[in-house]
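All I have is the shape, not the residue letters:
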């Protein structure tokens, strides 16, 4: 017994009268309903946050005092972890109040933290230190610490009823708050005046025991009311979770997950409290998880996929239990056959558990995902069915966008593919699509470290499901992409062939016109002149006939020159001796210095002809347009390709354009299945490279 009985009774009376009065004040807004109206001004928000921070500072100071009082008088984990729990729950309340000052959940957390610091930790620390050092009021402090847990049910019930927005879903739930308040008052009074708690005091007797009052009945009634209120709060939380959607559903899942462990771990640890004392800290860790879960739910609810965490937790917990049971059963069975404790029995049981791990895990995960990650499971099943039909040739891969919309239940989703040449984005059918609106969320699709497309959609809560769905649809995405590239290449080949045909027709008409207007007219004139010379010779006018024949010979020379000019677009005879000889002759006729570096290999005739005309065009462009003073021609055999390059030191800036001559060269090379590139920087010259596939 404490020597200072009056001080003890004063503290005890404070516990009886003030404890039940303090916490109801904190939950009066819940009973009265949340205040609605105008939003807080910036100054009001700052003032409210300042009050919350001040309470947090007081809580921290009290906890530091409690740690100092309890140091080495109880297990260190008990001293430190429960201090962390109190500071964490108060700190979470401050964080929530800073963002949502009207959210009653924040103030419930702050109230719990402050009450726990004063009534539980500081009181218990004082009781321990006062008992050890002979300080006064040890019994009263111990009594206050013992009864501190029951009033905490009031804000706890309020949190369960109003999480996450601080509002009741229905006015009828106020009954649960009143039940918690009445239960805390009756139970606290009954527990405080009960003679049965005397063993908790240093003297072994409760100094406030009232034998005439039905304290045991009062305690039972108080506990029953508090328990009923907690049950009602749990039911309200479950109903809100079941009816919620979107963001609020994710928030409630986070909080329910944390509460589940806080409600499950302490009873399990209590069952083995004396047998396995090293498990006791798990109780504190489980309680700390509640404010952490609430903070994530309200402040950072999209930080992690809560469905994934729940699914993995349950699957591995069940997997551990089943594998343990399998190991024990196998070891027992083998022990009966080969003898108990035999190494063979242990090894056989371990092997059985190892073999069963993968299939058992897959089956468990599939079953749990079906229940707890229904949206993800259904979406993946839809994609798996589509890919099965795709392999069987029952559906086209271009239907992927519609399948993704159906799997994710999002008709705003759009699937787009990027083109390698930097062109506009296209859909699965190759149709160019307008640019995406800025308000849409974009999710890039990568294959082999390269972005091949993206998914755009309106902001949605199922974004966490999209990533595994896209990963599962990898085969369909790849097939669609390859078909788009093939379609694009076929379109390019078709367009190239059309341009080649058009160019050939144009060239034929040009030759036909030149022959008609030039050589043909000259040959007609020559024929008439020869006929005229024949008449002159017959009449004996030899001088006139000689002049007529001279004019005919001159016209024949001009006609030959015109025909030679027309023949320049045809395969030159010098190619019969090889590409190197033809290019050297071409270089000799050039008006600038031309360096020729050609391998002696012979190539297929059609390839040599195409390479020759590429060099001719490149050489003409360098002299005519690039103002080059030096040109280099290179011909190399590289693997199974003929590589031809024309490089000059001209003005540069050349590019393939829709009406430029380089487009014709590109088409000529593409017609042979080759590749044509232009590297031309302004002021640094131009390098044309044509690669032709060929077999040597």
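Cool, got the structure. Quick caveat: nothing in here was measured; it's all calculated off a predicted structure.

all contacts plus neighbour counts: C-alpha atoms, from now on.
Noted.

Now do the contacts for residue 154.
23-24, 27, 177, 180-181, 184, 226 (C-alpha atoms under 8 Å, 6 or more residues apart in numbering).

need those residues in JSON lines with distance to residue 43, neighbour count and secondary structure, can you?
Formatted as JSON lines, these follow (distance: C-alpha to C-alpha, whole Å; neighbours: other C-alpha atoms under 10 Å; DSSP: H, G, I helix; E, B strand; the rest coil):
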{"residue": "23", "distance to residue 43": "28", "neighbour count": "21", "secondary structure": "helix"}
{"residue": "24", "distance to residue 43": "28", "neighbour count": "22", "secondary structure": "helix"}
{"residue": "27", "distance to residue 43": "25", "neighbour count": "24", "secondary structure": "helix"}
{"residue": "177", "distance to residue 43": "32", "neighbour count": "28", "secondary structure": "helix"}
{"residue": "180", "distance to residue 43": "35", "neighbour count": "32", "secondary structure": "helix"}
{"residue": "181", "distance to residue 43": "34", "neighbour count": "28", "secondary structure": "helix"}
{"residue": "184", "distance to residue 43": "37", "neighbour count": "32", "secondary structure": "helix"}
{"residue": "226", "distance to residue 43": "39", "neighbour count": "30", "secondary structure": "helix"}
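
Please enumerate the helices of the stretch 451-600 of the chain.
Counting by DSSP state H, counting those that start in this stretch, the stretch 451-600 of the chain has helices at residues 463-472, 474-514, 520-538, 542-566, 579-589.

So which of these is nearest residue 417?
helix 474-514 (7.2 Å; C-alpha to C-alpha).

List the buried residues of the strand or helix carrying residue 6.
Element membership for residue 6 (DSSP states H and E) is helix 5-17. Residues of helix 5-17 classed as buried by neighbour count (16 or more other C-alpha atoms under 10 Å): 7-9, 11-13, 15-16.

try it against this one:
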């Protein structure tokens, strides 16, 4: 096996490379960095002043604040206005676009959001003009009402094709962009000619417009497949917003029971998607998306379990006993008791499933221990052995990073880290307060070390030889399984660390002797030069 050597704060003599061990594809990091798969293009910008964006956002927010008063002034109610889709407003998109431009001046995605909010603001203000009963209200509303087509095109066609850097994926996608622009122009023209939408051509045009919106999601999916690292997390935020918004939009389109309620559901995408895009572009708490997805899956699963249990017991059993149409106190209490008893086991099972879906498969403790035994027994201990140990720790606990520390003299040095990180050199050695290495924290688990949510000392015959540490991803806690696994690995790796420690101390002494010899030679040369002078 070609082993990836972790950057370390120390050097160890190398030995025969360890032979190939069990496959570790479960938590393997991304492929090696190359210009083809990791380079991020610079974001496209527009040479427009930020002040223009701020002014448009202010107008959009002002229109949103006036909207409730305009509805009441027209003699309608907020419920009726929601049912007529009069409360649909994307002022939030304009405000968030201005925020993006404040942090990333000229960013195309920010300007698209501002444009969507500004166009919608004109539609909204014309509607409010009519609602306040001002002169020629219907004419003014008709003059601007068609702009909602452009607003929709900005959000559903332009954003998916340009996210996240404001550029098309490649030149080959230009026909799709032109197709979206032409369909948008056609739909807007037909809406101006026939606002009521009675013409068949109008219906066909808007079907094609919807097709263009769906087709614009294709480059978004292609980008996601090619993305790595932080860019991939950006797409996760957007797809999370789409996963919430699309089902809501589907419910709105197929439900005909409560027009007001279903129309109000359309407000959800107008909030969720701009927020997700803004978080992704600004990269604010970008890597929290994995935790958000995991918690969402957990909550959704628990909600489904509670609903199924209640419906199954109260309705199902009630139907069997002839009380399906009447509430039954006994069945309700039984359903509550079943949910209360099964809640924790179900929650733990759903949490494992959610973590598996989000973070990938993690090796079982048995896999980790057997893999370590196989690799250690197959060859002499070397620095590669510590890299493999760190990799097994990361696979078994989901840690980022997992690190092996080796005691050399009166200090602990980082000997191996997984996943390999470029900043490992910055991880300084930790001094021990005494020669016996008895610098323990209050819990007695060893010295406090950086990037460590859990640290387990490695001892042999009572002597501290090193430490095994893990740092859990944000939102995850150290579990009893993690503690047990690291404890077993620490117990099994004592002999390995002792041998490597002797090698490291020998190398350190050789280095010190070489440095001392050079100092002696330098002193002799200086003395000879003074005598000759």
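Noted; the coordinates are in hand. If you're wondering where the values come from, they're calculated on a predicted model, not measured in any experiment.

Of all pairs in the contacts of residue 154 of the first structure, which one spans the longest distance?
Within the contacts of residue 154 of the first structure, two members stand farthest from each other by C-alpha to C-alpha: 27 and 226, at 14.8 Å.

host element of the counterpart of residue 351 of the first structure in the second structure?
Following TM-score structural alignment, the counterpart assigned to residue 351 of the first structure within the second structure is residue 337. For residue 337 of the second structure, the element it lies in under DSSP H and E is helix 329-359.

What of residue 458 of the second structure?
Assigned by DSSP H and E, residue 458 of the second structure falls in strand 454-460.

Can you tell me what sits against that strand?
Outside strand 454-460 of the second structure, the residues that reach it (C-alpha under 8 Å, 6+ apart) are 445-446, 449, 464-471, 478, 483, 486-487, 490-491, 493-495, 498.

compared with the first structure, how much does stretch 338-351 of the second structure deviate?
Compared with the first structure after fitting, stretch 338-351 of the second structure deviates on average by 3.5 Å (mean C-alpha distance after the TM-score superposition for the first structure).

roughly how far out does that stretch sit from the chain middle?
26 Å (C-alpha atoms, centre = their mean, to the nearest Å).

what residues does that stretch touch?
So stretch 338-351 of the second structure is contacted by 294, 298, 301-302, 306, 309 (C-alpha under 8 Å, 6+ apart).

same deal with stretch 186-196 of the second structure?
146-147, 149-150, 197, 202, 205-206, 209.

Identify the farthest-apart pair in the residues you listed.
Maximum distance among these (C-alpha to C-alpha): 16.7 Å, for 150 and 197.

contacting residues around residue 450 of the second structure?
residue 427.

and it, how far is that from residue 465 of the second structure?
Distance of residue 450 of the second structure to residue 465 of the second structure, computed by C-alpha to C-alpha, to the nearest Å: 18 Å.

and what of residue 348 of the second structure?
Taken as C-alpha to C-alpha, the span from residue 348 of the second structure to residue 465 of the second structure is 36 Å.

What of residue 479 of the second structure?
In terms of C-alpha to C-alpha, residue 479 of the second structure sits 25 Å off from residue 465 of the second structure.

Which one's more surrounded, those two?
Taking neighbours as other C-alpha atoms under 10 Å, residue 479 of the second structure and residue 465 compare with residue 465 leading, 27 against 11.

Looks to me like the more buried one is in a helix.
No. Under DSSP: H, G, I helix; E, B strand; the rest coil, residue 465 of the second structure falls outside any helix and is assigned strand.

What lines up with residue 293 of the second structure in the first structure?
Under the alignment (TM-score structural alignment), residue 293 of the second structure maps onto residue 310 of the first structure.

so what's that match up against?
So residue 310 of the first structure contacts 257, 372 (C-alpha under 8 Å, 6+ apart).

what about the helix or strand where it lies, how far off from the second structure?
Assigned by DSSP H and E, residue 310 of the first structure belongs to helix 306-338. For helix 306-338 of the first structure, the mean deviation from the second structure after alignment is 2.7 Å (mean C-alpha distance after the TM-score superposition for the first structure).

for that helix, which positions count as buried?
In helix 306-338 of the first structure, counting by 16+ other C-alpha under 10 Å, buried: 306-307, 310-312, 315, 318-319, 322-323, 326-328, 330-332, 334-335.
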